[in-house]
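# Build me a model from this:
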Amino acid sequence: MVPLIFHHLAIGFVLSYPAVLTPAITGNGTRNGTEVQATKGEAAWVAAAYSMTGGLGFLMLPPLMQLYGRRFINATMNLIIFLGWIIIALSPNVPTLLAGRAIQGLSFGGLYICSILAGEYSHPKRRGFFIIFKITATSIGELICHGFGFTLSWRQMAWLASIPPALAALGTVFWPESPSWLAYKGRFDECLTSFEWIRGKDMESKREVKELITAQKKLRNMKRTKKSGLLIRNLKAMRSKEFLKPFTVVLMRQV
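The predicted structure is shown next:
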């Protein structure tokens, strides 16, 4: 769960960074020693670039998570944020700042994906705690960004903010793959091994993993849905309020 907490800490930096960047690039450049200058309109575009690409990331990440697994998607989300910070820290002009923020926006769907991961990797009795704690980590990241913004330049802040996503991506290397995803893919032996690594070998864990594997075997034995039927089902799902509400939140997050 530590990588998920670092991911939310990283999101806190991303959300709060305009409070540090905007005054620096729209002022006279002396406070933070910056050579990059921008109008208020340009600074507003830089701040909003994260939310502008957030919708695209929200649409892309869940299918990729189903195709390539939870470890892949968690590492990818954090590497995207890390790459954005490197681009911002080395940025010589406003368009490059805009590009760095836009790239980071592709990871925005991770706020919702991390809740799925918390559910799949943690014990049912502790899931509520982890979900609340990772949300708190976002607020802590915002607090650190605002606090250090008084003493660090916007470039130094970008370098500091690159640490949490780097640690999150590195920590993912030591994860086992999600048992739920392995069962979904029909890799039941690997599912059992992963589940035991995460939850142990007590009777409750054995019962839960047996139910998981049994349920997935039943689903796999059912008649496969035709591609046309699958497309119609996905289109209907995209029209539901369960999809439209979080999708709207992503688009409007920084408006």
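# drop to CA atoms for contacts and neighbour counts, all remaining ones
Noted.
# can you pull out the strands in this structure?
In the chain, no strands are defined using DSSP state E.
# residue nearest the centroid of it?
Closest residue to the average C-alpha location of the chain: residue 110 at 2.4 Å, with CA atoms, centre = their mean.
# If we ignore the residues flanking it in sequence, what's nearest that residue?
residue 77 (6.7 Å; CA to CA, 6 or more residues apart in numbering).
# here's the other one to compare against:
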Amino acid sequence: MSVRYGAVETAYIPNNDDEYIFEEHFRENSEKIEPTFHERTWWDVVVESFLIVYLLITAANNGMIMGYSAVLLPQLKAVNGSLHIDDEMGSWIASINSASIPVGALLSGIFMNYCGRKGALLIYAAMVALGWVFILSAHNCTVVLIGRFIGGIATSLGMVPGQVYIAEIAHQKKRGSYGSISFIGLSFGILLVYILGSVLQWRIVAGLSIILPIVSAVMLLYLPESPVWYIRKGKIDKAMKACLWFRRNYDEAEEEIDELINRVNREKIEREISTQSTLSILCSRQVIKPFIIMNTFIMFQSLSGVYLFVFYAVEIIDKIGDIGFNNFFVSVVTAAVRLLFTIIATILFAFVGRRPMALISLIGTFVAAFVLGTTLYFAENPNSYVLATCLLCYISANTIGLLILPGMMLGEIFPAKVRALSGSISFSMFSLFNFVFAKMYPLLIQYLRFYGLFWFFGASAFLGTIYIYVALPETKGKTLHEIEDYFMANNLFWITRNKSSKETQRLLS
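Below is the predicted model of the structure:
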């Protein structure tokens, strides 16, 4: 059986009750709420504002989880603390949330499929709150570790469904801008937890951190489920109603539902006639090449100390010397600078290519880290202004590219067939690198000292600069098909690409 929606005739998909919903039913039920505007309306502004606030709050949850160890560890290591830990336990508390991220990444796909995007995000909010409850009520280090482990699961449990949900419900022209908001929210969450930790006891900080996931869950209750998920489950009527809620325009919603139905039908046909297994696609040139490039980029991101500083900010600031201010206050300043440069970076990405931003970030990180390490090595009592300037330059440089770019490029560099799977694997690799590096922190300090640690950051950024210059392709302004064509071409590195090939010419044009 087929049904005509608008100008497109498609194979009709029955809902779960095998009932068939016709176009007249949609028109009859949508006329009451459809203001037939094709221009931007007040409802568009309300929905967009609501989504932006929701995105900021959700990303801030993850930022608070990541940054909490920086304010927790100094308080737990204090002699008069309610719990006392050594460096070994501190490294576990800082790193264990990264170790649990792959678990959440695996569960997120299951929850998205069976519970929907909205259901998965509600589970995420509950998991975030549960992790904070464990920490709030902890009377020994084991319970703190459990809370941090749950928080790590929640981080990835919300990140993937959140990106998928926003991509599926946002207007096509707004999807790119929504992606950058998550990084701003992440930096804001780190700043917020640093501020709270600088003036409050760690249990109180954990208790206050429960507020954000509750607020995000309440906001989510007012949003419909993704129309894409409804279509894939055969619930065409609910998909139309959800789409009408977001678009408030029947013609636009009808066209979008047409496209979604056709896309799902095409995917089913392609799966039926395809002779390629998922494993064979993952092992193909067009996947292996971007996979190696992105995960090497992620490795240099970790080795350059981007997230290690987030995990141990207060402790590192305390050990590098007297900057002239309270260590907690300086950590708040570094987080504020990170937030500022995250906003600057999201603006610059609209005008500057990925490669220039990555190279500027890596070179800046190399210079700032090298100067800071050299200052710590040669100066017995280094000038506080020099230390503060080098430290803020280091934070600014790695934020403007290293912090943001790998996450941005994961959604555009892999082929559509395995984009979600490849992205999940790369995200798991990201968490593995951060776990190992954060766990090795006491060992690194023992053998390298703090001047050596920053030399290590600088050396990693320098090697990363060479690699990115040689291998990273420019993807700004290119379609996903053009990027796929580039990786299918016979080239190994970006600088040795065949500039005369048809695929490369199209990518360069």
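# Give me the neighbour count for the residue nearest to residue 110 of the first structure.
Using other CA atoms under 10 Å, residue 77 of the first structure has 24 neighbouring residues.
# can you check residue 449 of the second structure too?
With neighbours defined by other CA under 10 Å, the count for residue 449 of the second structure comes to 18.
# What separation is there between it and residue 363 of the second structure?
23 Å (CA to CA, to the nearest Å).
# before we move on, what about residue 355 of the second structure?
Distance check for residue 355 of the second structure against residue 363 of the second structure: by CA to CA, it reads 12 Å.
# again, but for residue 169 of the second structure
Residue 169 of the second structure is 38 Å from residue 363 of the second structure, by CA to CA.
# And residue 52 of the second structure, by the same measure?
Distance of residue 52 of the second structure to residue 363 of the second structure, computed by CA to CA: 32 Å.
# Over to residue 130 of the second structure?
41 Å.
# before we move on, what about residue 129 of the second structure?
In terms of CA to CA, residue 129 of the second structure sits 39 Å off from residue 363 of the second structure.
# more crowded one of those two?
Between residue 129 of the second structure and residue 363, counting by other CA under 10 Å, residue 129 is the more crowded of the two (23 against 20).
# give the contact list for the more buried one.
209-210, 213-214 (CA atoms under 8 Å, 6 or more residues apart in numbering).
# which position in the second structure aligns with residue 4 of the first structure?
Aligned by TM-score structural alignment, residue 4 of the first structure pairs with residue 55 of the second structure.
# hey, where'd the helices end up in the first structure?
2-26, 40-52, 54-68, 70-89, 94-105, 110-121, 127-148, 154-161, 163-172, 179-184, 188-199, 203-221, 227-238, 241-252 (DSSP state H).
# Select, out of these, the one closest to residue 34 of the first structure.
helix 2-26 (7.1 Å; CA to CA).
# any chance of the helices of the first structure in a markdown table, plus distance to residue 34 of the first structure?
Output for these, formatted as a markdown table (distance: least, CA to CA, whole Å):
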| stretch | distance to residue 34 of the first structure |
| --- | --- |
| helix 2-26 | 7 |
| helix 40-52 | 14 |
| helix 54-68 | 28 |
| helix 70-89 | 11 |
| helix 94-105 | 12 |
| helix 110-121 | 32 |
| helix 127-148 | 17 |
| helix 154-161 | 8 |
| helix 163-172 | 22 |
| helix 179-184 | 47 |
| helix 188-199 | 47 |
| helix 203-221 | 55 |
| helix 227-238 | 44 |
| helix 241-252 | 30 |
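# which residues does the alignment partner in the first structure of residue 82 of the second structure contact?
In the first structure, residue 82 of the second structure lines up with residue 35, judged by TM-score structural alignment. Counting by CA under 8 Å, 6+ apart, residue 35 of the first structure touches 29, 92.
# And residue 62 of the second structure, by the same measure?
Counted by CA under 8 Å, 6+ apart, residue 62 of the second structure has contacts 155, 186, 189.
# Aligned against the first structure, show me the partner of residue 165 of the second structure.
By TM-score structural alignment, residue 165 of the second structure lines up with residue 117.
# which residues touch stretch 129-139 of the first structure?
Residues outside stretch 129-139 of the first structure that contact it (CA under 8 Å, 6+ apart): 1, 4-6, 8-13, 115, 118, 122.
# ugh, wrong one, stretch 58-73 of the first structure
So stretch 58-73 of the first structure is in contact with 106-110, 113, 117, 172-173, 175-178, 181, 247, 250, going by CA under 8 Å, 6+ apart.
# Cool, thanks, talk later.
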